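[1] Sequence and predicted structure, then a few things I'm wondering about:
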Amino acid sequence: MLEIKALDLEVDGRPVLKDLNLTIKEGESHVLLGPNGSGKTSLLLGILGFPKYKVTGGSIIFKGEDITGLSTAERVKLGMGIAFQHPPVIRGIKLGEMVDLCKGDTSQQITQQTRTLAKKLHFSDEFLERDVNAGFSGGEIKRSEIMQLMAQDPDFVMLDEPDSGVDIENMELIGDMIGELLDRRIRPSKRTASGLIITHLATITNYIEVDWAHVMLNGMIACSGNPNRIISDIMKGGYGKCVRECQTTMDRI
């Protein structure tokens, strides 16, 4: 599904990713951990082709096609989608209209399909009439982002800290919906959607199963492996211990 080869990325002339390699196969979901400033969000925005994030080396392959030079809009059309950690308030556009736009409906009439989807995310019809993210709570923002992704139904889903600032009740619902987005409720051989999830505390992994975990340090993926082991090592001894344990394991192979 996605293959990143020796990727170098810079923002405003400052290097943020260095020789980064990552492969996510069709049907796989990966989680990305690391301290603040390690380059996690930059990786997502680089994958999606935000103009500020300039590729200075390497390539991004999606569905077998080199998309390194494609625009963000072209990448979205190919099947990429993202839920931001801090999405902006959008005045003048109702949440229901935004969800319809994500489905490709430009009629500016909130459809019954959108109202049905909203109920799954515990949004009322009245809530759909509100401007996007205007006065939303943390949990409402996260559910709004997930609802827009579900309307878009991308093949490759990127989620930037979907578990930050979310209470337990909202987290369970968000976990269920992400699981649906990523085909985690069906047999592995039948899954087609893939995903990359950024998380600090790995709370999201209590609600959805992931296949691989990666640790990012200083703009590079320093460690990859079994999610349970990597998360356990981080909780016990921090990122440094996790990376040392990972390197020791690789030396034994």
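    Great, that's in hand.
[2] hey, let's count contacts and neighbours off CA atoms from now on
    Will do.
[3] can you tell me which residues contact Tyr149?
    If you look again at residue 149, you'll see it is Leu, not Tyr. By CA atoms under 8 Å, 6 or more residues apart in numbering, the contact set of Leu149 is 81-83, 102.
[4] Show me which of those residues is closest to Gly69.
    Set against Gly69, the nearest of the contacts of Leu149 by CA to CA is Gly81 (17.6 Å).
[5] how deep is Leu70 tucked in, by neighbour count?
    Residues near Leu70, counting by other CA atoms under 10 Å, number 12.
[6] Hmm, I typed the wrong one, I wanted Arg91.
    11.
[7] Report how far apart the opening and closing residues of stretch 148-165 are.
    Its first and final residues considered, stretch 148-165 spans 19 Å by CA to CA, to the nearest Å.
[8] Pasting the second one now:
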Amino acid sequence: MSDNILKIRDLDVFAGETQVLRDVDLTIHPGEVHILLGPNGSGKSSLLQAIMGVPPFRVTKGDIRLNGRSICDLTPDQRAALGFGMAYQKPPEIDGVTLTALAHVMRADATFATEAAALDMADFAQREVNVGFSGGEIKRWEVLKLFLQNPQFLLFDEPESGVDLEHIAAVGAAIERLARSRTANGAKRAALVITHTGFILDYVKADTAHMMVDGRIIATGDPKEMFEQVKSNGYHAA
């Protein structure tokens, strides 16, 4: 068994003919939560999509490994089955499928009842997935969905973006609770969280922060110190 959950080495990624990531190195160990900061268009979401194997993002150099296994040749559903789960920024609407129906298929009825209440989504039980949801409601559902999926490695794409102040605390607390818990088979989880506003840092006790600019990780350090630097100096290496 590898001593890290996620290991990315020397990674180049293209979307179509455009290179979006260059020479990315990243290692996340069991029990760790990492934050990814960067300006709009810097490649943060592209990195998460590449980890999940979502088209049109394709790896042209380097490797992505989960628990020591290369996953670059796997489809998104195969990666999910191995232990990846992602809270997307703009997930699709699923007409005809209610939240409770999806929870039942995932054999997570009890988890849905508990976590839906914590995320103020109990009244959404019979709503169709993402149909008519506001931006903030989509983000809360995406976090709840990961509780149902029970993955080992968690990916969050700006989970606080569009969430009203009343619910940011609930979203942050849910992410922290899930990331610090163990999977059904007792394995420690780990997480990578993209944040633009930094609000999530008030509720998620991140271990490490990375700054991405122009498709490269240019700095790594303490999360709150790095975010204070960003607020003062913008997105430049320390």
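    It's in. Source: prediction; values computed, not measured.
[9] After superposition, what is the TM-score?
    Once superposed, the chains reach a TM-score of 0.91 (TM-score structural alignment, normalised by the length of the second structure), with 231 aligned residues with a CA RMSD of 1.8 Å.
[10] quick revisit: hmm, which of the contacts of Leu149 of the first structure are common to the second structure?
    Retained in the second structure (both residues aligned by TM-score structural alignment, their matches' CA atoms under 8 Å) from these: 81-83.
[11] Just give me the closest of the residues you listed to Asp155 of the first structure.
    The closest of those, once distances to Asp155 of the first structure are taken by CA to CA, is Gly81, at 7.8 Å.
[12] In which helix or strand does the residue mapped onto Leu20 of the first structure from the second structure reside?
    Matched to the second structure by TM-score structural alignment, Leu20 of the first structure sits across from Val24. Per DSSP states H and E, Val24 of the second structure falls inside strand 18-28.
[13] what span of the first structure lines up against whichever helix or strand comes after that strand?
    Sequence order places strand 33-37 as the next helix or strand after strand 18-28 of the second structure, per DSSP H and E. Counting by TM-score structural alignment, strand 33-37 of the second structure lines up with residues 29-33 of the first structure.
[14] counting contacts, what elements does the strand holding Val24 of the second structure pack onto?
    Counting contacts by 3 or more CA pairs under 8 Å, 6 or more residues apart in numbering; DSSP states H and E, strand 18-28 of the second structure is packed against strand 6-15, helix 44-52, strand 216-221.
[15] Find the nearest non-adjacent residue to Ala15 of the second structure, please.
    Phe57 (4.6 Å; CA to CA, 6 or more residues apart in numbering).
[16] circling back to that earlier point, the kept ones among the contacts of Leu149 of the first structure in strands, which ones?
    Mapping those onto strands (DSSP state E) picks out 81-83.
[17] Just the buried ones from these, in PyMOL syntax?
    Paste this into PyMOL to select the buried members of those, with burial taken from 16 or more other CA atoms under 10 Å:
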select buried, resi 81+82+83
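[18] May I see the ones in strands among the kept ones among the contacts of Leu149 of the first structure organised as CSV, with distance to Leu70 of the first structure added?
    Shown next, in CSV, are those (distance: CA to CA, whole Å):
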residue, distance to Leu70 of the first structure
Gly81, 15
Ile82, 17
Ala83, 20
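[19] Out of the ones in strands among the kept ones among the contacts of Leu149 of the first structure, which comes closest to Gly96 of the first structure?
    Of those, the one sitting nearest to Gly96 of the first structure (CA to CA) turns out to be Ala83, at 16.6 Å.
[20] In the second structure, point me to whatever sits opposite that closest one in the alignment.
    Ala83 of the first structure maps onto Ala87 in the second structure, by TM-score structural alignment.
[21] now Ile230 of the first structure
    So Ile230 of the first structure corresponds to Met226, using TM-score structural alignment.
[22] Can you name the residues that contact that match?
    With CA under 8 Å, 6+ apart, Met226 of the second structure has these contacts: Ala209.
[23] Could you do Lys224 of the second structure as well?
    Neighbours of Lys224 of the second structure in contact, by CA under 8 Å, 6+ apart: Leu201.
[24] what's the mean deviation for the helix or strand encompassing it versus the first structure?
    Remark: Lys224 of the second structure resides in helix 223-233, with elements defined by DSSP H and E. On superposition with the first structure, the mean distance recorded for helix 223-233 of the second structure (mean CA distance after the TM-score superposition for the first structure) is 0.9 Å.
[25] quick check: angle from that helix to strand 33-37?
    10 degrees (axes from the mean of the first three to the mean of the last three CA atoms, to 10 degrees).
[26] which of the residues in helix 223-233 of the second structure are buried?
    223-224, 226-227, 230.
[27] ok, now stretch 174-182 of the second structure?
    Of the residues in stretch 174-182 of the second structure, those buried under the neighbour-count criterion (16+ other CA under 10 Å) are 174-176, 178-182.
[28] As TSV, those with distance to Gly16 of the second structure would be great.
    Formatted as TSV, these follow (distance: CA to CA, whole Å):
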residue	distance to Gly16 of the second structure
Ala174	35
Ile175	33
Glu176	35
Leu178	34
Ala179	33
Arg180	36
Ser181	38
Arg182	37
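[29] ok so, going back, looking at the helices and strands packed on strand 18-28 of the second structure, which one is packed in the most?
    helix 44-52 (a mean of 23; mean count of other CA atoms under 10 Å).
[30] Which is the succeeding secondary structure element to it?
    strand 57-66.
[31] which helices and strands does that next one pack with?
    With contacts defined as 3+ CA pairs under 8 Å, 6+ apart, strand 57-66 of the second structure has these neighbours: strand 6-15, helix 44-52.
[32] Let's have the ones you listed in a markdown table, adding distance to Gly162 of the second structure.
    Converted to a markdown table, those look like this (distance: least, CA to CA, whole Å):
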| stretch | distance to Gly162 of the second structure |
| --- | --- |
| strand 6-15 | 26 |
| helix 44-52 | 16 |
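[33] Between the ones you listed, which one is closest to Pro30 of the second structure.
    strand 6-15 (8.7 Å).
[34] all strands of the stretch 101-250 of the first structure, in order?
    131-132, 156-160, 194-198, 212-217, 220-225 (DSSP state E, counting those that start in this stretch).
[35] of all the ones you listed, which lies closest to Thr116 of the first structure?
    Closest among the strands of the stretch 101-250 of the first structure, using CA to CA: strand 131-132, at 18.0 Å.
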